[in-house]
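**Q** sequence plus the predicted model coming up.
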Amino acid sequence: MSEKDTETVVHRLSTIRERLDAGMDRREFVRTLASAGYAVGMAQLLGVDDFLETDDGDVPVVTALARDRTDDPFSLEKRTRTVPAEWYAAVEKAFEVNEILASSRVMGYLGSAVVPGDYRSGTASVTIGVTGDSGFIGDLIGTVSDSLGLEIERFEDEEFETFEEFRDGADRSIRQPRLARDAANGTAPGGVTCETDSTMATLGPAMYDPESGSSFFVTAEHAFDDEATVVGEALTLPTETEESFDLGTVRFDHPIADIVAVEPSGRLDPINRIDTSPPSTITGQYTRWGLADLLARGEPLEKVGAMTGHTTGEIQGIDAVTCFTDNFCRHGQIRWGSEMDLIDGDSGSVSYHPDPEDPEESVLVAGFNNARTWWPGQSYVWGVSAYRVNESLGYHF
C-alpha cells in the first residue's frame, strides 16, 4: 500500500467516526458503512457497538456445518451456540482489522492472525508479522481502535531462508510411514500415506462437492512436481500388503489453498473416516466462529499424519494470513500445535476436534495441514481452514 492509499484508509475511517459524532442516525450510519465498502462489523471496530444497540448477554453464532443424516454427506445443517456479546464484539473487531491488514499490501507485511481471548475476558487480539519499517500498522490500528490487543513481531530479512532451502534441508529422519492396512473393503481412509510420481504425502478424508454431488480424494498440492498445473497427475495408495492401488487422477488443482481434488478411478472410494484407533468418523466441519469458540475454551486440535501419526496441540491463531511463501498471500489459515507436529509426508492431513454431539466416535474437521514454521521466533503448523475451502471453492467434509 502506498502512503497515499494508507492516508485514504485512515481518512475514510476517521470521517465516518466524525460524522457519527456529529449526530448521524442509525440507519444513515449503516448506509454509510455499506457505501464505504465496510461491513456492519466495522461499528465495533470504530468503538460504537452501543450505537447499534448490541444487546447485553449472549448472542448466537454458527459454529459448525454437520450432517443431519450420517449416510448422506450432503445433508449439512448449521449448528449454533450462544456466546457472550462482549466477546463476540471483540472478536468481530479483530476479524475486521485483520481483513484491513490483509488487503492493505503494506510493505513488509508478512501475515497476521486473530487470537480470541477466553469468554470471561471478553477480548481478542491480532498478531502481526512484519519486516523493516512498518510503523504505519500501529498508527492505523490506533486510529480505528484503541482497545484492540495488538502484537507486532518484527523480523529481519536475513533471518529468512527461502522455502526451497528449508525444504531441501528439512529433517528427514528415518520413520516408518503409516500405510493403509489393505483395501479389501474398497475404501481408503484419511491419515495414511499416498504417493505421487515425486514424493509421498498424507491422504485426507473424503471431500465433497455439493454442486456436482461428487466425492474426491484429497491431499496437498505441493506433493506434486512444480508444474503449471497438476491436473491429470496420478495418486496411488501403498498398503501394508505391499500392493499399491490407483486412487485416481487430479481433477481440480488449487495451488493457493494447496489442495488437489482427485477423482476416484473406481477401484477405491473416498470415505469420511480417519485411520485412528478406533477409527474416527467425520460428521462435518467447523466454521470460523466455531474455531474462535474452540480457542476461547482452550480446546486443542488433533491430526493424524502419515509420518508423525497422531498429535495434539493448542490453537495459536485463526483467520490467519500467511505471506511467507510464494508471491501471494494465503488467507483463512489456522495456526496450531508446534513445528514438531509436522514433517515431510504429513502434508495433506487434516486437523480436527471431537464432535461435541458424539465425541467418542465422531470428529469435525478444522482444516488442512500444509506446512510448519521455519522462521525464528514462532513454532506452529499452518494450513487452510475448512471454512475457507468451503467459502472459496465450495467443497466440504
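**A** Sure thing, it's come through.

**Q** contacts and neighbour counts: CA atoms only from here.
**A** Will do.

**Q** now whatever helix or strand residue 194 lives in: how far from the chain's centre is it?
**A** Secondary structure from DSSP states H and E places residue 194 in strand 193-195. Centre-to-centre, strand 193-195 and its host chain are 23 Å apart (Cα atoms, centre = their mean, to the nearest Å).

**Q** mind listing what's buried along it?
**A** Residues 193, 194, 195 are the ones in strand 193-195 that count as buried (16 or more other Cα atoms under 10 Å).

**Q** what's the answer for stretch 270-288, then?
**A** 270-276, 280-288.

**Q** from the residues you listed, pick the one nearest residue 324.
**A** residue 288 (22.3 Å; Cα to Cα).

**Q** ok, the closest one touching residue 63?
**A** Yes. Using Cα atoms under 8 Å, residue 288 is in contact with residue 63, at 7.3 Å.

**Q** strands along the stretch 201-350 of the chain, start to end?
**A** For the stretch 201-350 of the chain, applying DSSP state E, counting those that start in this stretch gives strands covering 207-209, 214-220, 234-238, 244-254, 259-264, 269-274, 280-286, 301-305, 309-313, 315-322, 330-336, 350-354.

**Q** report the angle between the third one and strand 259-264.
**A** Read that as strand 234-238. Strand 234-238 and strand 259-264 are oriented at 80 degrees to each other (axes from the mean of the first three to the mean of the last three Cα atoms, to 10 degrees).

**Q** now swap in the second one and tell me
**A** Computed with the same axes, to 10 degrees, the direction of strand 214-220 lies at 130 degrees from that of strand 259-264.

**Q** which residues make contact with strand 214-220 from outside it?
**A** For strand 214-220, the surrounding residues in contact (Cα atoms under 8 Å, 6 or more residues apart in numbering) are 201-209, 247, 258-264, 270, 347-349, 370.

**Q** try the last one
**A** If you take Cα under 8 Å, 6+ apart as the criterion, strand 350-354 is touched by 204-205, 300-304, 360-369.

**Q** who are the packing partners of the next helix or strand after that strand?
**A** Next along the chain after strand 350-354, taking DSSP H and E as the criterion, comes strand 362-368. Counting contacts by 3 or more Cα pairs under 8 Å, 6 or more residues apart in numbering; DSSP states H and E, strand 362-368 is packed against strand 280-286, strand 350-354, strand 381-384, helix 386-393.

**Q** just how off-centre is the last one within its chain?
**A** Averaging C-alpha coordinates over helix 386-393 and over its chain gives two centres that are 9 Å apart (Cα atoms, centre = their mean).

**Q** here comes the other one, which I'd like you to weigh against the first:
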Amino acid sequence: MSESQTERVVQRLATLRDRVETGMDRREFVRTLVSGGFAVGMAQWLGVDDFLAADDGEVPVVTALVRDDPADPWSIRERTRHVPAEWYAAVTKAFELNELLARVAFTGYLGSAVIPGDYESSTATVSVGVSSDGHSLVDMVTDVAEGIDIDTETIIDVEEIQEGPESREPRFADATSDGPVPSGVACETPTSMATLGPALYHPDGQRQFFVTADHAFGERHDSTDDALFLPRQDTDPLELGTVVHYHPLEDVAAVEPNSWVEPASRIDAPSSPRVCGQFTRFGLADLVARGEELEKVGALSGHTTGRIQGIDAVTCFTDDFCRRGQIRWGGEMDLTDGDSGSVSYHSDPQGEEEDVLVAGFNNARTWWPGQSYVWGVGAYRLTEKHGYHF
C-alpha cells in the first residue's frame, strides 16, 4: 500500500472513530466497515473492538483503576462499563469545550467545570465563572458549543476571604499504633497542620509515599522545613518522612517514609474504609449521571458527604495560574482549615463492603458569595501528569 493510500485509510478510520463517539449503533458500524472495504477485525485498529460486544447505542469507557488484589497496590488495572453513546458524545464535547475555554483564557475568565447530565437526558453543561467584564464569552463559544449548554455566572469579591467555621479539635492518630498510618488524621509541617491522605504509589521503583497538601509547607519550599510529622495525643510527634516531590499546581506534596512507619490504604473512619483504587474522569462523570455523592474524612471537620457539582474543572480564582483537573463537590462547610490533604471518595460498586475508590484531594473551599463547594485535584489528573495512583 502506498503512503497516500495509507493516509486515506487512516483518515477513513478516524472518521469512523468519530462517528462511533457521536452515537453510531453497532449494526450501522458493522455495515459501514464492510461497505467501506474494511475487515471487521480492523475494529481493533480503531480501539473499538469492545464496542462490537456492547449493546446497540452503547460505548465502553474506562471508569476506574482498581486492584485485582486489594492488598497489592501494583495489581492495578482498568475497569470499564458501557454507557449510552449519546451521553458519551455530549460529555466528550463538554470536556473539549471546557479545555478550549481554559486554553483561550479570555479576559474575565475565572474558571469552568463540566456537569454531566443523567443517562436519560444525554446532556452536559459547562459552568463558567466570569468577572464583570467577561460576558462576551457566550458569543465567543456559541458557534463551537454544538448543543452543549453554557451556564455563565458572574463572580465578584473573590479577594474577600470570609471567616471559616469555628475551630475544632483535630483528630489524632492512635498513639499506641506502630503499624501503617491511616488517612484522615492530623499531620504537621514546621508551619501548619493539615490532613494525611491515604498511601500514594508510583510505579517507578514501586515507591510508596505519605501525602498531604503542598500549601501546608508554605509558599516557599525550604529544604530545612520539608519534614512531615504525625502529632499524637499525650506523646511526642512522630516524624513520618521528608518531602521528595512538591506539585504546586496540583497542591500535593509526596513524602518519602524515613522510619518504620508506613502509609496505609485505609481511612480513619468507624467503618475503616479500604482504598482499592481510584476513579477516572469518566468514572466521575458516571457518578454524576447516577446522582451519587462523595465522602471525605478531614482531621478537623471529620466525616462529611456531598453531591458532585462539577468535574474536570479549571480554577483560576486564587493564584496567577489556573489549576486543571479539579473536582467541585459538597459545600463550603464540608472543609475547614486543617482538612486540606484529605481525599474525597466513594464506595467501590464492585468491591467488598469496606472498599472505596478515591475521587481526588480536598485542597480548599469557596469563600466568595454565590457559590459553595469544596475543590481539589482529581486523582486521575495526578496519574496523567505524574504517574501516581492510589
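**A** It's in. Everything numeric in this text was worked out from a predicted model, so none of it was measured.

**Q** can you give me the TM-score here?
**A** TM-score for the superposed chains, counting by TM-score structural alignment, normalised by the length of structure 2: 0.86, backed by 357 aligned residues with a Cα RMSD of 2.5 Å.

**Q** which of the contacts of strand 350-354 of structure 1 count as buried?
**A** Buried, going by 16+ other Cα under 10 Å: 204-205, 300-304, 362-369, out of the contacts of strand 350-354 of structure 1.

**Q** for residue 314 of structure 1, state which of those is nearest.
**A** For those, the nearest to residue 314 of structure 1 is residue 300 (4.5 Å; Cα to Cα).

**Q** so what's the aligned residue in structure 2 for that closest one up against?
**A** Matched by TM-score structural alignment, residue 300 of structure 1 corresponds to residue 293 in structure 2. By Cα under 8 Å, 6+ apart, the contact list for residue 293 of structure 2 reads 287, 305, 306, 307, 308, 346.

**Q** redo that, cut-off 6 Å
**A** By Cα atoms under 6 Å, 6 or more residues apart in numbering, the contact list for residue 293 of structure 2 reads 306, 307.

**Q** tell me the one of the buried residues of stretch 270-288 of structure 1 nearest residue 113 of structure 1?
**A** Nearest to residue 113 of structure 1 among the buried residues of stretch 270-288 of structure 1 is residue 288, at 12.3 Å by Cα to Cα.

**Q** just tell me what the closest one corresponds to in structure 2.
**A** In structure 2, the residue paired with residue 288 of structure 1 is residue 281, using TM-score structural alignment.

**Q** Provide the count of other residues in contact range of the residue nearest to its match when sequence neighbours are not counted.
**A** The spatial neighbour of residue 281 of structure 2 that comes closest, neighbours along the chain excluded (Cα to Cα, 6 or more residues apart in numbering), is residue 380 at 6.4 Å. Neighbour count for residue 380 of structure 2, taken as other Cα atoms under 10 Å: 28.

**Q** is it true that residue 329 of structure 2 touches residue 373?
**A** Yes. Applying Cα atoms under 6 Å, one finds residue 329 of structure 2 in contact with residue 373, separated by 5.3 Å.

**Q** which of these two has more neighbours?
**A** Shown here are residue 329 of structure 2 and residue 373; by other Cα under 10 Å, residue 329 has more neighbours (25 against 22).

**Q** that one maps to what in structure 1?
**A** That one, residue 329 of structure 2, aligns with residue 336 by TM-score structural alignment.

**Q** could you measure that match against residue 150 of structure 1, distance?
**A** 19 Å (Cα to Cα, to the nearest Å).

**Q** equivalent analysis for residue 391 of structure 1, please.
**A** From residue 391 of structure 1 to residue 150 of structure 1 the distance is 27 Å (Cα to Cα).

**Q** of the two, who's got more company?
**A** Neighbour comparison, residue 391 of structure 1 and residue 150: the larger count goes to residue 150, with 18 against 11 (by other Cα under 10 Å).

**Q** so the more buried one makes contact with residue 129?
**A** No. Between residue 150 of structure 1 and residue 129 there is no contact under Cα under 6 Å: 11.0 Å.

**Q** so who does residue 187 of structure 1 touch?
**A** Contacts of residue 187 of structure 1 (Cα under 6 Å, 6+ apart): 268, 269, 270.

**Q** that one matches what in structure 2?
**A** By TM-score structural alignment, residue 187 of structure 1 lines up with residue 180 in structure 2.

**Q** its match and residue 173 of structure 2, how far apart?
**A** 11 Å.

**Q** same deal with residue 80 of structure 2?
**A** For residue 80 of structure 2, the distance to residue 173 of structure 2 (Cα to Cα) stands at 36 Å.

**Q** how about residue 258 of structure 2?
**A** For residue 258 of structure 2, the distance to residue 173 of structure 2 - Cα to Cα - is 18 Å.

**Q** neighbour count for the two, which is higher?
**A** When neighbours are counted by other Cα under 10 Å, residue 258 of structure 2 and residue 173 differ, and residue 173 comes out ahead with 21 against 11.

**Q** quick one: contacts for the more buried one?
**A** 185, 232.

**Q** now it: how far from residue 230 of structure 2?
**A** Residue 173 of structure 2 is 7 Å from residue 230 of structure 2, by Cα to Cα.

**Q** also residue 315 of structure 2?
**A** Taking Cα to Cα, one finds residue 315 of structure 2 at 31 Å from residue 230 of structure 2.
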